[in-house]
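1. whatever this is, show me its structure:
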Amino acid sequence: MKHARVIFEGREQHGVAHEYQGQADAAVRLDDGRIVPQDMLNWLPPLAPTPRPRTILALGLNYADHAKELEFKAPEEPLVFVKGQAALIGHRQLTRRPAGVQFMHYECELAIVVGRTARKVRRDDAYDFIGGYTVANDYAIRDYLENWYRPNLRVKNRDTCTPLGPWFVDAKDVADPMALALRTTVNGKLTQQGSTRDMIFDAPFLIEYFSRFMTLSPGDLILTGTPDGVVDCQPGDVVVTEIEGIGALVNTIAAA
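-> So this is what the prediction gives:
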């Protein structure tokens, strides 16, 4: 099932993906049964029904081709940073590009949503602790990138820099999350293609790795990195980050 969290008629509502005018997932069927096209909704990140603190862990350089693209050596242990909740916005929302920036790029990422409390989880049991998946577009500003040790405060922790959605997809409905095609278009032009099979550290590894030293709670997010193919995005650009079976996340760049 593909779940959505939206604002409609002035209040937050839950719904599920629904066909509209012959197009799959083009609308949301709200809990009260009404079917509303996507463009009539104000989309929220498709996680908890009400805002609450959560841990957001994000992987850097988790695809070897992207590490090469950035002229970094692929890490031998996960390169991880923590994000603030204010970075998250929903489908069809605006991401701000600061004035004077030379290179700001998208990152199409599979986001893991933790389903239940996880402590010291074994790799073989890791999928039992995943509640579902969504699409993240974790924008980065290359101008601010320094090195592995000081890479990501301004690069990754800005308000509106991480669109999420449109759907939360139940884990049981994703047969193999480590074999999903990723693609990004900018203004309709294909600019990035890849597959989750090319991750350096896959989903089971990450659940085991993090839960060794910290408790993962329901609703926590793990953003798993992006393949190569990133390009600079300017105000007015419409960016669509899509993952097979999960959804197509639409975002527009606006000037700060």
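2. make it CA atoms for all contacts and neighbour counts henceforth
-> Will do.
3. and the residue nearest the centre of the protein?
-> Ala136 (1.3 Å; CA atoms, centre = their mean).
4. which helices and strands sit right next to the helix or strand hosting it?
-> Using DSSP states H and E, Ala136 sits in strand 130-137. Packing contacts for strand 130-137, counted by 3 or more CA pairs under 8 Å, 6 or more residues apart in numbering; DSSP states H and E, involve strand 108-114, strand 162-170, strand 238-243, strand 247-255.
5. ok, and for the host helix or strand of Lys68, which residues are buried?
-> Of the helices and strands defined by DSSP H and E, Lys68 is found in helix 64-69. Buried residues in helix 64-69, defined by neighbour count with 16 or more other CA atoms under 10 Å: 64-67.
6. do the same with stretch 5-15
-> 5-6, 13-15.
7. tabulate those (CSV), appending secondary structure and distance to Gly165.
-> Output for those, formatted as CSV (DSSP: H, G, I helix; E, B strand; the rest coil; distance: CA to CA, whole Å):
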residue, secondary structure, distance to Gly165
Arg5, strand, 9
Val6, strand, 11
Gln13, strand, 15
His14, strand, 13
Gly15, strand, 13
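8. you'd agree Ala203 is up against Ala171?
-> No. Look at Ala203 against Ala171 with CA atoms under 8 Å: they stay out of range, at 12.0 Å.
9. here's the other one to compare against:
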Amino acid sequence: MKLLRVGAAGAERPALLDPDGTTLRDLSGLVTDIDGALLADPSALERIASAAASGELPVLDTGVPGGTGGPRVGPPLGRIGKIVCIGLNYHDHAAETGAEIPTEPIIFFKAPDTVVGPEDTVLVPRGSVKTDWEVELAVVIGRTARYLDSVEEGLAHVGGYAISHDVSERAFQIERGGTWDKGKNCETFNPLGPWLVTADEVPDPQALSLRLWVNGELQQDGTTARQIFGVGELVRYVSQFMTLYPGDVINTGTPAGVALGKPEPKPFLRAGDVVELEIGGLGRQRQVLADA
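-> From the prediction side, this is the model:
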């Protein structure tokens, strides 16, 4: 199923995207929100699937989501607990930045309040000269995970997948001392969505294409097959250091093609730039940048 949340920021309502890719079905009569509590409740998900199959879900007469005249699409997940991010998790991205291949996953965090909708404005921070793009596969946890023993267990604890844009400010991240976090947590720095695709619709998360364009020019063109640590291993690994709860998110890293890895002058983002990104089967995002 493709689950999403539509409406004004802070007042989104839960919805289901029909297989035709254009019709929205209202889920507010069945569930209060798309969140960790829903993902952790198999009976609730079964009720949605059954209602969708029977055709009884009412149509949201609001136009094509994300299209001209359509409703705003918000983040597809409400009440996010924590966002665990994995750095340098693609062989080609590590190579382009001159970094050594990690022997263990590199972990940093984004605050849930960085999350915005997939077509919301992204703000270039005040004083920024090195705002960068990163298309990433987001893994949404569906079952509490602690001290998992295997890759298979890791995959079994995934509730769904979405597109994440891990916007980064490289000067803040690398040149200002301390940890990476202050270059990752500026407001609007994590567009998420448009949909949360339930795990049953993604049989192999290591076979997904990722692409990103800036002002119409293709910058990133990769595949999750090039991840250093796959999805199941990441969930297993992270569960050794912290408990993952339903509604937590893991951003699993980005392939080559970021501005940081390009020759000088590096084409960092500025107000007015347009970024578009997609992952096969998970939809597409588009953001226009503006000054904070």
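10. could you get me the TM-score between them?
-> Overlay of the two chains. TM-score (TM-score structural alignment, normalised by the length of the first structure): 0.90; 248 aligned residues with a CA RMSD of 2.1 Å.
11. ok, and what's touching stretch 197-217 of the second structure?
-> The contact list for stretch 197-217 of the second structure (CA atoms under 8 Å, 6 or more residues apart in numbering) reads 1-3, 134-136, 158-162, 218-225, 227, 230-231, 255, 273-282.
12. at 7 Å what do you get?
-> 1-3, 135, 158-162, 218-225, 230-231, 273-280, 282 (CA atoms under 7 Å, 6 or more residues apart in numbering).
13. which part of the first structure lines up with it?
-> Matched against the first structure by TM-score structural alignment, stretch 197-217 of the second structure falls on residues 169-189.
14. what segments of the stretch 1-150 of the first structure are strands?
-> Secondary structure of the stretch 1-150 of the first structure (DSSP state E, counting those that start in this stretch): strands at 2-8, 11-20, 23-30, 35-37, 42-44, 56-60, 79-83, 88-89, 93-97, 104-105, 108-114, 130-137, 140-141.
15. out of the ones you listed, which comes closest to Thr215 of the first structure?
-> Of all those, it is strand 108-114 that lies closest to Thr215 of the first structure, at 10.7 Å by CA to CA.
16. mean per-residue distance, that closest one versus the second structure.
-> Following superposition, strand 108-114 of the first structure is found to deviate from the second structure by 0.2 Å on average (mean CA distance after the TM-score superposition for the first structure).
17. figure out how far that strand is from the centre of its chain.
-> 5 Å (CA atoms, centre = their mean, to the nearest Å).
18. follow-up on the earlier one: and the strand holding Ala136 of the first structure, how far from the chain's centre?
-> From the chain centre to the centre of strand 130-137 of the first structure is a distance of 6 Å (CA atoms, centre = their mean).
19. what of stretch 59-73 of the first structure?
-> Averaging C-alpha positions (CA atoms, centre = their mean) puts stretch 59-73 of the first structure 18 Å from its chain's average.
20. which bit of the second structure covers it?
-> The aligned range for stretch 59-73 of the first structure is 86-100, by TM-score structural alignment.
21. and for stretch 129-144 of the first structure?
-> Aligning stretch 129-144 of the first structure against the second structure (TM-score structural alignment) gives residues 157-172.
22. what does that stretch rub up against?
-> Stretch 157-172 of the second structure is contacted from outside by 39, 128, 130-143, 145, 182-184, 189-193, 195-199, 251, 279, 282, using CA under 7 Å, 6+ apart.
23. now it: buried residues?
-> So for stretch 157-172 of the second structure, counting by 16+ other CA under 10 Å, buried means 157-172.
24. gap between the two ends of that stretch?
-> 34 Å (CA to CA, to the nearest Å).
25. still on that earlier bit, end-to-end on the match of stretch 59-73 of the first structure?
-> For stretch 86-100 of the second structure, the end-to-end distance is 15 Å (CA to CA).
26. same deal with stretch 197-204 of the first structure?
-> End-to-end distance for stretch 197-204 of the first structure: 12 Å, by CA to CA.
27. next: stretch 56-69 of the first structure.
-> 25 Å.
28. go on, stretch 111-119 of the second structure?
-> This stretch, stretch 111-119 of the second structure, spans 19 Å end to end (CA to CA).
29. now it: which residue numbers in the first structure?
-> Residue span in the first structure matched to stretch 111-119 of the second structure, by TM-score structural alignment: 84-92.
30. now Thr243 of the second structure. Nearest residue, chain neighbours left out?
-> In space, and not counting its chain neighbours, Thr243 of the second structure is closest to Arg146: 4.9 Å by CA to CA, 6 or more residues apart in numbering.
31. again, but for Leu148 of the second structure
-> Arg236 (5.1 Å).
32. which helix or strand contains the one you found?
-> Using DSSP H and E, Arg236 of the second structure sits within helix 231-238.
33. trace that helix over to the first structure and give me the residue numbers.
-> Going by TM-score structural alignment: helix 231-238 of the second structure matches residues 203-210.
34. off-centre distance for the matching stretch?
-> The answer for stretch 203-210 of the first structure is 17 Å, by CA atoms, centre = their mean.
35. average offset of it relative to the second structure?
-> Looks like 0.9 Å for stretch 203-210 of the first structure (mean CA distance after the TM-score superposition for the first structure).
36. give me the contacts around that stretch.
-> Residues from elsewhere that reach stretch 203-210 of the first structure, judged by CA under 7 Å, 6+ apart: 120-123, 126-127.
37. which members of those are classed as buried?
-> Neighbour counting by 16+ other CA under 10 Å classes 120-122, 126-127 among the contacts of stretch 203-210 of the first structure as buried.
38. tabulate those (JSON lines), appending distance to Glu76 of the first structure.
-> Shown next, in JSON lines, are those (distance: CA to CA, whole Å):
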{"residue": "Lys120", "distance to Glu76 of the first structure": "21"}
{"residue": "Val121", "distance to Glu76 of the first structure": "21"}
{"residue": "Arg122", "distance to Glu76 of the first structure": "20"}
{"residue": "Ala126", "distance to Glu76 of the first structure": "21"}
{"residue": "Tyr127", "distance to Glu76 of the first structure": "23"}
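39. what residue in the first structure is paired with Gly247 of the second structure?
-> Matched by TM-score structural alignment, Gly247 of the second structure corresponds to Gly219 in the first structure.
40. hang on, its match packs against Ile112?
-> No. Using CA atoms under 7 Å, Gly219 of the first structure makes no contact with Ile112, being 9.3 Å away.
41. neighbour-wise, which of these two wins?
-> Between Gly219 of the first structure and Ile112, counting by other CA atoms under 10 Å, Ile112 is the more crowded of the two (27 against 22).
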